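> mind looking at a prediction? Sequence and model below.
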Amino acid sequence: MDKVIMKLASERAVVVFVRSNCGMCHAVTSLLQGELGVNAAVHELDKDPRGRDMERELSRRLGGAAVPAVFVGGSLVGGTNRVMSLHLAGDLVPMLKNAGALWL
């Protein structure tokens, strides 16, 4: 399942794995797509036949909650706490620029 996740995670500069009914997932995708204007690929695991297996693998990699799982430049950045911490510290936008997700 790791190969499937990594293949999906490399399809765009920013890829987010979510569940459609997850409030924190909505907050992270709103930040990335709405506020920052990133054209992220969003994969709803609860609507994918392989979603349960991917969610288990993401949970293992994140050491807890599986969603949201944010990949930037093909590398796992983390979940809500990590993304919000990077944003508040002013480190998220430079990371997105380096990955080619922003041209500001």
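Structure's in. What do you need?
> CA atoms for contacts and neighbours, from now on please.
Fine.
> so residue 57 belongs to a helix, correct?
Yes - looking at residue 57 with DSSP: H, G, I helix; E, B strand; the rest coil, it is inside a helix.
> how close does it sit to residue 32?
As defined by CA to CA, to the nearest Å, residue 57 lies at a distance of 23 Å from residue 32.
> pick out whichever of these two has more residues nearby.
A side-by-side neighbour count of residue 57 and residue 32, using other CA atoms under 10 Å, places residue 32 first with 23 against 16.
> want to compare, so here's the second one:
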Amino acid sequence: MDRVKELASKKAAVIFTKSSCCMCHSIKQLFYELGASPAVHEVDRDMAYGREMEWALRAMGCNPAVPAIFIGGKFVGSARDIISLHLDGTLKQMLIDAKAIWF
């Protein structure tokens, strides 16, 4: 869990994904379209820590484990949570407040 927290705090927007996950791809695209450039960590490609990170994400309450999104170092949620935030207009402001996008 320490590795997840360390990686999540290194950039304003961080997404933990799997390379084969279509929802992960969609969430990454949403962030790019909003102008953010998130740090993306593919847990299935990290041979040293991937499985451990996936377990840590589940322990943090992310089910399924990916996509797991952190903004400003804080766990925001999974794809469903991000889509809800985007639809109600608060996601963009969260990204601005965390300095993940500028206007």
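Sure, I can see it. The shown structure was predicted, so the numbers you read here are calculated from the model rather than taken from an experiment.
> what ranges does the first structure have for its strands?
Using DSSP state E, the strands of the first structure run over residues 14-18, 41-44, 69-72, 75-78.
> redo these as CSV? Include distance to residue 89 of the first structure and mean neighbour count.
Below are the strands of the first structure laid out as CSV (distance: least, CA to CA, whole Å; neighbours: other CA atoms under 10 Å):
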stretch, distance to residue 89 of the first structure, mean neighbour count
strand 14-18, 19, 26
strand 41-44, 24, 19
strand 69-72, 17, 25
strand 75-78, 15, 18
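> what would those strands look like in TSV with distance to residue 103 of the first structure?
Output for the strands of the first structure, formatted as TSV (distance: least, CA to CA, whole Å):
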stretch	distance to residue 103 of the first structure
strand 14-18	14
strand 41-44	17
strand 69-72	15
strand 75-78	19
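> for residue 52 of the first structure, which of the ones you listed is the nearest?
strand 41-44 (10.7 Å; CA to CA).
> against the second structure, where does that closest one fall?
Aligning strand 41-44 of the first structure against the second structure (TM-score structural alignment) gives residues 39-42.
> just give me the mean distance for that stretch relative to the first structure.
Compared with the first structure after fitting, stretch 39-42 of the second structure deviates on average by 0.3 Å (mean CA distance after the TM-score superposition for the first structure).
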